[in-house]
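Asks: sharing a sequence plus its predicted fold:
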Amino acid sequence: MKILNSPAKASEYRKSLKGSVGFVPTMGALHEGHLSLIKKAKSENDFVIVSIFVNPTQFLPGEDFNKYPRRLEADFEICKRAGVDAVFTPTPENMYSEDEILIKAPKVKGYILEGFFRPGHFDGVLQVVNKLFNIIRPTRAYFGKKDAQQLYLIKQMVKNFFFDIEIIECDTVREKDGLALSSRNIYLSEIERNRALSISKALKRAAKLSASIKDTEKIKEEMLKILDVDEMQYIAFVDRDFNYIKEIIPGNTIILIAAKVGETRLIDNIFI
């Protein structure tokens, strides 16, 4: 497995490859969710490249950039065992310059939900993914549905900028008790983790209710009875194009939650 620590080395390596390339962009602290993306990429491509980069431009002031879990050597071992061909580990210094041309998230769908609570977050996400795509030039790139709005916006960027890349959507991976896997779960105490389970339980309940109830406000009322969080930021019902909906559309609805348990901000969703 090759370790590529600069854009130049990654670009040079990419030029040497003959065949399809699957790409899994990550911020490290790899878990089973990341592994599921890697396994799918391996099954569909001749080569797999994983990036590990805690991207500073997608963190807002006061967020957890400095304490975000970093365990590079352990991540290398995980990638090696999973059969990854190369890991790209750039630094902020070799990814960014002082006076950059910027990419902006769309004015509407980049500033609702996650974009409302984290204004400018998606500017940073799209900026770094654009760079990664240009460096790695993958055949296919793999993203989890847990970050549903991010996934939607990346797909829009690929379409708007005419990238010749296939975006592969992968289902959210959960613990046996239903908690969506996230690198930030390590912040939760045992008590907080038990309370965090109310998020996936509320989503599961909503999915079950949607078979007979189409009014989203009625479903939301039932979800709030289950949720045990410290700060409820949003419960939202949207279609696959992130338009708000008032009634469930079978096969074209996403229910999303963002909430804080203790000091940890968690997001989750369900596609129905």
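Replies: Structure's in. What do you need? Numbering: from 1, shown residues only.
Asks: hey, let's count contacts and neighbours off CA atoms from now on
Replies: Fine.
Asks: sec struct for the residue nearest to Phe76 when sequence neighbours are not counted, please.
Replies: Closest residue in space to Phe76, ignoring its immediate chain neighbours: Val87 at 7.6 Å, by C-alpha to C-alpha, 6 or more residues apart in numbering. Assigned with DSSP: H, G, I helix; E, B strand; the rest coil, Val87 falls in the strand class.
Asks: pasting the second one now:
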Amino acid sequence: MDIIKSPEAMQCRVLELKRAGYSIGFVPTMGFLHEGHLSLMRLARSTCDVLVASIFVNPIQFGPNEDLGAYPRDFERDETLCEQEGVDIVFYPDPVGMYAADASVWVDEDTLSRVLCGASRPGHFRGVCTVVAKLFNLVLPDVAVFGEKDAQQLRIIERMVRDLNFPVKIVRGPIVREADGLAMSSRNKHLSESQRKDALCLRRSLDIAQQLAESGELSVGQIRLRMVELIEKVPEAEMDYISFVDDATLEAVDQLVHPVLIALAVKFGSTRLIDNRVVVL
């Protein structure tokens, strides 16, 4: 397994590989890998000749009061896990190499990014789209795999690929959960023991929504009320949002008629967690 730190060297390597006829699979990450990331690597591994994973904590997707400095990092552990999963190249750049001091060009999606996490994290998805566009230009993947846990991000990347004609196929990887149902996240590390137990309310609230929908309740207002009641009983839970949106357009809905994405963000202390489920009746 090779580790490449220079953006120019990364691009040169994949150009050589593509000229030789190799297909490239890609999994972008911010490191501190867990089973969710590894499942995406296994999915990508099955689609390509050469698998590239990037590890880059992207500074431009963090707001001024967010956890950039506290974001967990452990490159040696990540390197071992990548090698175990059959990754051929780890792209491990630093911010200085990725962003010129006078950088002034950004990629900004203007519709899907207005809601959900985009409403409470202004500028976040501009940072995501910009770095993913740069990574696509440097890695030149034929296939890139993104996880469903970051549902809004996934749909925004799919829209960016469509609208800007990136020659890459986006593959969706399912959410991977802990044994008790908590969605795997690098930020789970920051939870105290009590917060870790409290955080299970995300999954339980989604389960209640699913059960109500399957029993015939189609009113978003009624389902959301039950979800709020459950989360408000949890001592340290601070709701950011619970939203019901069309799975394709991310427009708000008031009835479960078409496939609906139920997405929520909840803070436990300083740790903000997200989860989601698509309900199809």
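Replies: That came through, no problem. Just so it is clear, the model here is predicted, and its values are computed rather than measured.
Asks: circling back to that earlier point, now which residue in structure 2 aligns to the residue nearest to Phe76 of structure 1?
Replies: Counting by TM-score structural alignment, Val87 of structure 1 lines up with Val90 in structure 2.
Asks: for its match, give its distance to Glu236 of structure 2.
Replies: Distance, Val90 of structure 2 to Glu236 of structure 2, using C-alpha to C-alpha, to the nearest Å: 38 Å.
Asks: neighbour count winner among the two?
Replies: Between Val90 of structure 2 and Glu236, counted using other C-alpha atoms under 10 Å, the more crowded position is Val90 (24 against 16).
Asks: the more buried one reaches Met41, doesn't it?
Replies: No: checked against C-alpha atoms under 8 Å, the pair Val90 of structure 2 and Met41 is beyond contact range at 11.6 Å.
Asks: common neighbours of the two, please.
Replies: Listed contacts common to Val90 of structure 2 and Met41 are Ala53; contacts here mean C-alpha atoms under 8 Å, 6 or more residues apart in numbering.
Asks: corresponding residues in structure 2 for stretch 37-47 of structure 1?
Replies: On the basis of TM-score structural alignment, stretch 37-47 of structure 1 is assigned to residues 40-50 in structure 2.
Asks: chain center to that stretch, what's the gap?
Replies: The chain centroid and the centroid of stretch 40-50 of structure 2 are separated by 18 Å under C-alpha atoms, centre = their mean, to the nearest Å.
Asks: now do the end-to-end distance for it.
Replies: 14 Å.
Asks: from the rest of the structure, what touches that stretch?
Replies: Around stretch 40-50 of structure 2, the neighbours that count as contacts under C-alpha under 8 Å, 6+ apart are 22-27, 51, 53, 85-89, 143-147, 173.
Asks: just the buried subset of these, please.
Replies: By neighbour count, with 16 or more other C-alpha atoms under 10 Å, these hold 23-27, 51, 53, 87-89, 143-147, 173 as buried.
Asks: any chance you could map the strands in structure 1?
Replies: 2-4, 21-26, 47-52, 86-88, 140-144, 166-170, 231-238, 254-261, 264-271 (DSSP state E).
Asks: how close does the third one sit to structure 2?
Replies: Looking back up the chat, that one is strand 47-52 of structure 1. Superposed on structure 2, strand 47-52 of structure 1 shows a mean distance to its aligned partners of 0.4 Å (mean C-alpha distance after the TM-score superposition for structure 1).
Asks: need the counterpart of Gly123 of structure 2 in structure 1.
Replies: That one, Gly123 of structure 2, aligns with Gly120 by TM-score structural alignment.
Asks: surely that match is in contact with Gln58?
Replies: Yes: with contact defined as C-alpha under 8 Å, Gly120 of structure 1 reaches Gln58; the gap is 7.2 Å.
Asks: quick check: Asp246 of structure 2 vs Ala9 of structure 2, distance?
Replies: Asp246 of structure 2 sits 41 Å away from Ala9 of structure 2, going by C-alpha to C-alpha.
Asks: the more surrounded of those two?
Replies: Under the criterion of other C-alpha under 10 Å, the comparison of Asp246 of structure 2 against Ala9 puts Asp246 first, with 19 against 13.
Asks: trace the more buried one over to structure 1, please.
Replies: So, by TM-score structural alignment, Asp246 of structure 2 is matched to Asp239.
Asks: what's the closest non-adjacent residue to its match?
Replies: Leaving out its chain neighbours, the residue that sits closest to Asp239 of structure 1 by C-alpha to C-alpha, 6+ apart is Thr253, at 4.5 Å.
Asks: quickly note the distance from the aligned partner of that neighbour in structure 2 to Ser219 of structure 2.
Replies: Alignment note: Thr253 of structure 1 maps to Val260 in structure 2; criterion TM-score structural alignment. Taking C-alpha to C-alpha as the measure, Val260 of structure 2 falls 12 Å from Ser219 of structure 2.
Asks: Val84 of structure 1 against Ile49, yeah?
Replies: Yes: with contact defined as C-alpha under 8 Å, Val84 of structure 1 reaches Ile49; the gap is 6.3 Å.
Asks: matching residues in structure 1 for stretch 168-183 of structure 2?
Replies: By TM-score structural alignment, stretch 168-183 of structure 2 lines up with residues 165-180 in structure 1.
Asks: and that stretch, how far out from the chain's middle?
Replies: Remark: stretch 165-180 of structure 1 is offset 9 Å from the chain centroid, using C-alpha atoms, centre = their mean.
Asks: show the end-to-end separation of that stretch, please.
Replies: Span of stretch 165-180 of structure 1 from end to end, C-alpha to C-alpha: 27 Å.
Asks: counting neighbours, which bits of that stretch end up buried?
Replies: Here stretch 165-180 of structure 1 shows 165, 167-169, 172-173, 179-180 as buried, counting by 16+ other C-alpha under 10 Å.
Asks: from those residues, which two are the most distant?
Replies: Ile165 and Leu179 (30.8 Å; C-alpha to C-alpha).
Asks: quick one, helices of the stretch 151-281 of structure 2?
Replies: Assigned by DSSP state H, counting those that start in this stretch, the helices in the stretch 151-281 of structure 2 fall at 151-164, 193-198, 201-214, 220-232.
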